[in-house]
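**Q** Sequence and predicted structure, then a few things I'm wondering about:
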Amino acid sequence: MANAYSPVRLIVPKRFSDDRGWFMEVYAKPTFAKFGIDCSFVQDNHSLSVPAFTLRGLHFQTPPRGQDKLVRCIRGRIFDVAVDIRKGSPTYGQWVGAELSAENGWHLFIPIGFAHGFVTLEDNCEVIYKCSDTYSPESDGGIRWDDPLIGINWPISASTVPRLSAKDTIQPLLADFDSPFPYDGRPLAPLA
């Protein structure tokens, strides 16, 4: 596990390998609780992004239907990002990101109060993630993926235009967002 104080966590599970392949425990509630991740997951999502540089995000659900997310890539490679959108946070508008891949098996835990997004780094990427609440259209929210105030350093060349949903092309800027998420006293820290 990464920085035990930061609300966003990079999780590097141990793989047990032999000549047949490998085995990895993906999620165990008691193990995660020891590291301060003590939510209950109630929905699993699975996405396929066919073209490389498909960008999904930055998404969240507002209270009372906020979602903690546990994200991993099971095919291909993605750059996964969390942005602090908790009102009053000293790290408000700051982001962290990590490359998740089928090869490395890493997970990113994104708690309520953070916007989430990812870009695929190759064709045919599959991403699965657990959520602590079910999808709620009336609570669905987002921030622009390319908001200059946030300044995410997406691993996309200047000549590449990412593939976006219609919804993601019109998301508001952070400056136009009135956050309903309270700050819990834990500032965002770099991922280890």
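**A** That came in fine, so what should we check first?
**Q** make it CA atoms for all contacts and neighbour counts henceforth
**A** OK.
**Q** which ones are touching the spatially most central residue of the chain?
**A** Nearest to the mean C-alpha position of the chain, by CA atoms, centre = their mean, lies H116 at 4.2 Å. H116 sits next to G57, L58, H59, F60, D80, V81, A82, V83, I110 when contact means CA atoms under 8 Å, 6 or more residues apart in numbering.
**Q** For it, give its distance to K69.
**A** For H116, the distance to K69 equals 9 Å [CA to CA, to the nearest Å].
**Q** what's the overlap in contacts for the two?
**A** With CA under 8 Å, 6+ apart as the test, H116 and K69 both reach I110.
**Q** So T31 lies in a strand, does it not?
**A** No. Applying DSSP: H, G, I helix; E, B strand; the rest coil, one finds T31 to be helix, outside a strand.
**Q** Next, count neighbours for it.
**A** Residues within reach of T31, counting by other CA atoms under 10 Å, total 11.
**Q** can you check the one 5 residues further on too?
**A** In terms of burial, G36 registers 14 neighbours under the definition other CA under 10 Å.
**Q** Check which helix or strand it maps to.
**A** Assigned by DSSP states H and E, G36 falls within no helix or strand.
**Q** Let me know the secondary structure of the nearest residue to it once chain neighbours are set aside.
**A** Once flanking residues are discounted, G36 sits nearest to A4: 7.6 Å by CA to CA, 6 or more residues apart in numbering. Classification of A4 by three-state DSSP places it in coil.
**Q** Check the spacing between K167 and S89 real quick.
**A** Taking CA to CA, one finds K167 at 27 Å from S89.
**Q** alright, now check it against this:
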Amino acid sequence: MVEVRRLALDGVLEIRPPKFGDARGFFSETYNRQRWAAAGVDLDFVQDNHSFSAAKGTLRGLHYQLPPRAQDKLVRIVKGRIFDVAVDIRKGSPTFACWTGIEISAEAWNQLLVPAGFAHGFVTLEPDTEVIYKVTDTYSPEHDRSIRFDDPRIGIEWPVEAGRVLLSAKDEAAPLLADADVFEFN
């Protein structure tokens, strides 16, 4: 049975699918729409993404897409370990600008569900880390947005020093939350 644990922000979930092992290795259904819907996670995933980060301290995020192309994300690790973060960017939400984070890893076999309306980011805690994530809408450059990973208003406590992270040019140029396009809370 799929284990689902609610984290500090509404809709952000840690999910742990069953894993069956023997002397040969293991088998796991990392996603089964019918079983997951029965556990309360009923989403229509349409695209899978795979990222590889060679160095420990690679930080990707905070990323999201605006409506009507907003994405729910289901993140898992196939190799390595990350600190994964979701930030509520639904203006008017009681938890607007709040964040929650969790370590996910290939060893722990846990996943993170980041709902639409939340920015997502992660930092690698090991070299050669591979992240796979499902999304509920395809990539749309016109709706793609980002927020600074070190925005003091959000105050994420990354487990890597800010001056030691590896960022893309896009993430270095990301605006602060106060200057970003965000969601309206319903």
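**A** Everything's here; your move. Source: prediction; values computed, not measured.
**Q** thinking again about what came up before, what lines up with the residue nearest to the centre of structure 1 in structure 2?
**A** When structure 2 is aligned by TM-score structural alignment, H116 of structure 1 is paired with H120.
**Q** State the distance from that match to G101 of structure 2.
**A** Applying CA to CA to H120 of structure 2 and G101 of structure 2 gives a distance of 10 Å.
**Q** which residues do these two both contact?
**A** Taking CA under 8 Å, 6+ apart as the criterion, H120 of structure 2 and G101 both touch D84, V85, A86.
**Q** Kindly indicate the member of those with the most neighbours.
**A** Per-residue neighbour counts (other CA under 10 Å) across the shared contacts of H120 and G101 of structure 2 peak at A86, which has 27 neighbours.
**Q** What's the match for it in structure 1?
**A** In structure 1, A86 of structure 2 lands on A82 (TM-score structural alignment).
**Q** Kindly confirm my reading that that match is in a strand.
**A** Yes. Assigned with three-state DSSP, A82 of structure 1 falls within a strand.
**Q** follow-up on the earlier one: once aligned to structure 2, how far is the one helix or strand the residue nearest to the centre of structure 1 maps to on average?
**A** Following DSSP H and E, one finds H116 of structure 1 within strand 114-120. Its match in structure 2 and strand 114-120 of structure 1 itself, once the structures are fitted together, sit a mean 0.3 Å apart by mean CA distance after the TM-score superposition for structure 1.
**Q** what residues are up against Y133 of structure 2?
**A** D48, N49, H50, K73, L74, V75, R76.
**Q** From R77 of structure 1, how far off is the corresponding residue of structure 1 for it?
**A** Counting by TM-score structural alignment, Y133 of structure 2 lines up with Y129 in structure 1. Plainly put, Y129 of structure 1 is 15 Å away from R77 of structure 1 if you go by CA to CA.
**Q** got it, and P111 of structure 1?
**A** Using CA to CA, P111 of structure 1 is found at 22 Å from R77 of structure 1.
**Q** swap in Y27 of structure 1?
**A** Distance from Y27 of structure 1 to R77 of structure 1, by CA to CA: 20 Å.
**Q** more crowded one of the two?
**A** Taking other CA under 10 Å, Y27 of structure 1 and R77 do not tie; R77 has more neighbours (24 against 12).
**Q** For burial, what's the neighbour tally of the closest residue to the more buried one other than its chain neighbours?
**A** Nearest non-adjacent residue to R77 of structure 1, counting by CA to CA, 6+ apart: S101, 4.2 Å away. For S101 of structure 1, the tally of surrounding residues (other CA under 10 Å) stands at 23.
**Q** Now do the same for S101 of structure 1: its match in structure 2.
**A** Correspondence of S101 of structure 1 to structure 2, assessed by TM-score structural alignment: S105.
**Q** all strands for structure 1, in order.
**A** Ranges of strands in structure 1, per DSSP state E, are 9-11, 15-18, 21-24, 43-49, 55-61, 69-75, 77-84, 95-101, 107-110, 114-120, 125-131, 140-142.
**Q** Serialize the ones you listed to CSV and add fields for distance to I152 of structure 1.
**A** CSV is the format used below for these (distance: least, CA to CA, whole Å):
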stretch, distance to I152 of structure 1
strand 9-11, 18
strand 15-18, 31
strand 21-24, 31
strand 43-49, 21
strand 55-61, 11
strand 69-75, 19
strand 77-84, 8
strand 95-101, 7
strand 107-110, 16
strand 114-120, 11
strand 125-131, 20
strand 140-142, 15
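**Q** how about the ones you listed, which one is nearest Y183 of structure 1?
**A** In terms of CA to CA, the element of these nearest to Y183 of structure 1 is strand 77-84, at 9.5 Å.
**Q** with structure 2 superposed, average distance for that closest one?
**A** In the superposition against structure 2, strand 77-84 of structure 1 averages 0.5 Å from its aligned positions (mean CA distance after the TM-score superposition for structure 1).
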